[in-house]
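J.: For reference, the sequence and a predicted model appear below.
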Amino acid sequence: MCDVPIVPAPVRELLDEVWAVYGQFTASKLESMTHQEPPWINTPQSDPISHGVMAEFFNTLVIDDGQGKDTQAQAR
């Protein structure tokens, strides 16, 4: 038997959506993409990017589908 933790359905759905959008990219492509986004650009070099800045940015990538469920925008 495998010791895989049980993930709550809402978390699994979110992870599946993230994978569907970003799973196609290599690590170097993901790095390149993130380095062109506001959280990275607007944070001084060597400073950590705050959770608040990240949340604010990624909330702009979520689309309300009008049915009470948010969906992710397509990767750029």
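T.: That came through fine. Residues are numbered from 1 along each chain as shown.

J.: make it CA atoms for all contacts and neighbour counts henceforth
T.: OK.

J.: tell me the secondary structure for residue 16?
T.: Secondary structure state of residue 16, per DSSP: H, G, I helix; E, B strand; the rest coil, is helix.

J.: Look up how far residue 56 lies from it.
T.: Note on residue 16: its distance to residue 56, by CA to CA, to the nearest Å, is 21 Å.

J.: Please apply the same query to residue 63.
T.: Distance from residue 63 to residue 56, by CA to CA: 14 Å.

J.: what sits up against whichever helix or strand residue 29 is part of?
T.: Using DSSP states H and E, residue 29 sits in helix 27-34. Outside helix 27-34, the residues that touch it by CA atoms under 8 Å, 6 or more residues apart in numbering are 22, 40.

J.: could you redo the last one with a cut-off of 7 Å?
T.: With contact meaning CA atoms under 7 Å, 6 or more residues apart in numbering, helix 27-34 is reached by residue 40.

J.: Give the buried residues for that helix.
T.: When burial is assessed from 16 or more other CA atoms under 10 Å, helix 27-34 yields no buried residues.

J.: what's the answer for stretch 9-21, then?
T.: Residues residue 18 are the ones in stretch 9-21 that count as buried (16+ other CA under 10 Å).

J.: How many residues are close by the nearest residue to residue 38 once chain neighbours are set aside?
T.: Leaving aside its sequence neighbours, residue 38 sits nearest to residue 57 (CA to CA, 6 or more residues apart in numbering; 7.5 Å). Residue 57 is flanked by 14 other residues according to other CA atoms under 10 Å.

J.: dropping in the other structure now:
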Amino acid sequence: MASTFDVAKYITEQTGEVSAMKLQKLMFYAQAWNLVWEEAPLLDEDFQAWANGPVLPSLYQKHRGMFKVDATLFSMANSASLSQEERGNIDRVLAFYGDKTAQWLSNLTHQEDPWKNARGDTPVGEASTAVISQGAMHEYYSSL
């Protein structure tokens, strides 16, 4: 299983500079689709259902206060530690979602059950640390 920062470094190596919000959403979809295709998590951390969509708290702490990020932010990470299968799955996610804007991706997550169900009755725009379960992600994305 890859570390959050190894995957973030790989994604930013592939995309170049990207907004922090878009990176969070690409990470979410990489995890979701890896759960479907491999029936195993890609990342060793759970996403939380924040107001603007799914967020990895440790990644947020790394890019907090930054609008754009690139691979240099993850200099301590090792993207080469990802398996060929993991890189291939991330590449497939980037091929589909990579040209979308951060806002488009955020809007998409807001329409999907894993984020909506994790937030429950939390009012729109209000903070939440509710975990988006891997089981909910696998179930929802497997059905698509």
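T.: Great, that's in hand. In this text the structure is predicted, and so the values were computed from the model without any measurement.

J.: returning to what we had before: the residue nearest to residue 38 of the first structure maps to what in the second structure?
T.: Applying TM-score structural alignment, one finds that residue 57 of the first structure aligns to residue 140 in the second structure.

J.: Please confirm that that match is located within a helix.
T.: Yes. Under three-state DSSP, residue 140 of the second structure sits within a helix.

J.: And it, how far from residue 15 of the second structure?
T.: From residue 140 of the second structure to residue 15 of the second structure the distance is 26 Å (CA to CA).

J.: And residue 54 of the second structure, by the same measure?
T.: Counting by CA to CA, the separation of residue 54 of the second structure from residue 15 of the second structure is 20 Å.

J.: quick one, which of these two is more surrounded?
T.: Neighbour tally, residue 54 of the second structure and residue 15, criterion other CA under 10 Å: the higher count belongs to residue 54, 28 against 15.

J.: That one touches residue 32, doesn't it?
T.: No. Counting by CA atoms under 7 Å, residue 54 of the second structure does not reach residue 32; the two are 11.2 Å apart.

J.: what range in the first structure does the lengthiest helix in the second structure sit on?
T.: Using DSSP state H, we find that the single longest helix of the second structure is helix 20-38. Using TM-score structural alignment, helix 20-38 of the second structure corresponds to no residues of the first structure.

J.: got it, and stretch 93-108 of the second structure?
T.: Stretch 93-108 of the second structure covers residues 18-33 of the first structure once aligned (TM-score structural alignment).

J.: all strands for the second structure, in order.
T.: In the second structure, strands defined by DSSP state E lie at 18-19, 47-50, 53-55, 68-69, 131-132, listed in chain order.

J.: Give me the mean distance between the last one and the first structure.
T.: Once the two structures are superposed, the average separation between strand 131-132 of the second structure and the matching residues of the first structure is 1.7 Å (mean CA distance after the TM-score superposition for the first structure).

J.: Run a quick neighbour tally on residue 3 of the first structure.
T.: For residue 3 of the first structure, the count of nearby residues is 5 (other CA under 10 Å).

J.: again with the one 4 residues further on
T.: In terms of burial, residue 7 of the first structure registers 10 neighbours under the definition other CA under 10 Å.

J.: Run through the residues that contact it.
T.: Contacts of residue 7 of the first structure (CA under 7 Å, 6+ apart): none.
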